[in-house]
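S.K.: Here is my input; please provide its structure:
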Amino acid sequence: MQSSLSIAVITVSDTRTEETDTSGKYLQEQVTLAGHKLVSRQIVKDDTYLLRAIVATLVADESVNAVLLTGGTGFTKRDNTVKAIQPLFDTPIEGFGELFRMLSHAEIGSSSMQSRAIAGLSNNTIIFCMPGSTGACRTAWEGLIAEQLNAAHKPCNFVEKLVS
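M.R.: Model (predicted):
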């Protein structure tokens, strides 16, 4: 049984446009291929308060089940996703970052330690924050997110926590 979820995709970037946003496009395609409903796709500047406000608005909307963010998880001064989003978590999902880095290590080696990928639950909405490369989004989606947003995945998934 696959429960269709309502999912928002946000690309965090000061430079990407709709034409150059391959990561956001990839996630949008995967969301719809999995049978979910894309409720929003945005490109947001890497600004802590703007990003937090947009995600908080999505989380406050009871019809949104998940928010997928790509970008802003590195270590530069303009990588503000973690700082912006962590305060919104009611419950962090530590395993997401740990498993993402493990999967990523198999692909890119020690550079995977520079990823600050995070996830958490906020107001019955799951938020996944992943690096901005399309490859990293593919690793996260195929290795972790797709199964956890699939009600048929056993022994457990997040769908029952998101749909009431």
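S.K.: all contacts plus neighbour counts: C-alpha atoms, from now on.
M.R.: OK.
S.K.: what about the residue lying closest to residue 21 once chain neighbours are set aside, distance to residue 132?
M.R.: Counting by Cα to Cα, 6 or more residues apart in numbering, residue 11 is the residue found nearest to residue 21 once chain neighbours are left out, at 7.6 Å. Residue 11 is 8 Å from residue 132, where distance means Cα to Cα, to the nearest Å.
S.K.: Could you pull out the helices in the protein for me?
M.R.: Secondary structure of the chain by DSSP state H: the helices cover 22-33, 48-60, 81-85, 94-108, 134-140, 146-148, 159-162.
S.K.: mind putting the ones you listed in JSON lines, mean neighbour count and distance to residue 123 included?
M.R.: Output for the helices of the chain, formatted as JSON lines (neighbours: other Cα atoms under 10 Å; distance: least, Cα to Cα, whole Å):
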{"stretch": "helix 22-33", "mean neighbour count": "19", "distance to residue 123": "21"}
{"stretch": "helix 48-60", "mean neighbour count": "17", "distance to residue 123": "6"}
{"stretch": "helix 81-85", "mean neighbour count": "22", "distance to residue 123": "13"}
{"stretch": "helix 94-108", "mean neighbour count": "16", "distance to residue 123": "17"}
{"stretch": "helix 134-140", "mean neighbour count": "20", "distance to residue 123": "22"}
{"stretch": "helix 146-148", "mean neighbour count": "16", "distance to residue 123": "18"}
{"stretch": "helix 159-162", "mean neighbour count": "18", "distance to residue 123": "9"}
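S.K.: this one next, for a side-by-side:
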Amino acid sequence: MPRFDLSQFYPLTIAVLTVSDSRNADNDSSGDLLCQLLQSAGHQVAERTLLPNNKYQIRAVLSQWIASDMVQVVLLNGGTGFAAGNCSVEAITPLLDDTVPGFGELFRQLSFNELGSAALQSGALAGLANGTLLFAMPGSGGACTLAMQQLILPQLDGRTGPCNFVAHIKNSPSQRCGA
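M.R.: Have a look, this model is predicted:
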């Protein structure tokens, strides 16, 4: 029976959601950045959506992606800060089966090096829902770059040891290979 090969890269199918009351398809630079980084790493962008800070609209789109057999990972940027109107964290939290506390903790720690104590206002979080891995990060380009390069992309690569998230998501290579 074939095993999950830890020396192989397995491209994942990923959806990108930008949450913003001021951005649109023409100026969503952080969404553009996330898609570019994903594609450069070898992953496939399955869908991309931009929504306002409305927890019910956010939940509706996320619920569709979580229920889909196609979407393995969701990257959400924006609406995670401690500011009036931001609702990404409260939109996502009830949908999660399991949380990944280390993502938010490490993101804030890394952000502290650049922002100082303002980093504690970040609501960055991650978790699993129906085998779909979700990451929520601030919407600034710097925050997206930090999260992607230092935390997310390494964990979306089956070659990263001693562990990564590839084996934990739906339709993962480990499930396809019978490991």
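S.K.: quick one on the thing from earlier: quick check: which of the helices of structure 1 is nearest to residue 1 of structure 1?
M.R.: helix 159-162 (10.9 Å; Cα to Cα).
S.K.: who's in contact with the closest one?
M.R.: 3, 65-66, 124-126, 148-151 (Cα atoms under 8 Å, 6 or more residues apart in numbering).
S.K.: What residues in structure 2 pair up with stretch 97-105 of structure 1?
M.R.: Using TM-score structural alignment, stretch 97-105 of structure 1 lines up with residues 104-112 of structure 2.
S.K.: with structure 1 superposed, average distance for that stretch?
M.R.: In the superposition with structure 1, the average deviation recorded for stretch 104-112 of structure 2 is 0.4 Å (mean Cα distance after the TM-score superposition for structure 1).
S.K.: ok, and what's touching that stretch?
M.R.: With Cα under 8 Å, 6+ apart, stretch 104-112 of structure 2 has contacts from 118-120, 122-126, 143, 146-147, 151.
S.K.: How many residues are close by residue 163 of structure 2?
M.R.: Here the number of neighbours of residue 163 of structure 2 (other Cα atoms under 10 Å) works out to 13.
S.K.: Kindly report the same for the one 10 residues further on.
M.R.: Neighbour count for residue 173 of structure 2, taken as other Cα under 10 Å: 22.
S.K.: Which one of the contacts of helix 159-162 of structure 1 is nearest to residue 27 of structure 1?
M.R.: Nearest member of these to residue 27 of structure 1, counting by Cα to Cα, is residue 66, at 12.3 Å.
S.K.: Now do the same for that closest one: its match in structure 2.
M.R.: Per TM-score structural alignment, residue 66 of structure 1 is aligned with residue 73.
S.K.: Identify the residues contacting its match.
M.R.: 12-15, 132-135, 169.
S.K.: Let me have these in JSON lines, extended by distance to residue 64 of structure 2.
M.R.: JSON lines is the format used below for those (distance: Cα to Cα, whole Å):
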{"residue": "12", "distance to residue 64 of structure 2": "18"}
{"residue": "13", "distance to residue 64 of structure 2": "14"}
{"residue": "14", "distance to residue 64 of structure 2": "13"}
{"residue": "15", "distance to residue 64 of structure 2": "11"}
{"residue": "132", "distance to residue 64 of structure 2": "11"}
{"residue": "133", "distance to residue 64 of structure 2": "14"}
{"residue": "134", "distance to residue 64 of structure 2": "13"}
{"residue": "135", "distance to residue 64 of structure 2": "16"}
{"residue": "169", "distance to residue 64 of structure 2": "16"}
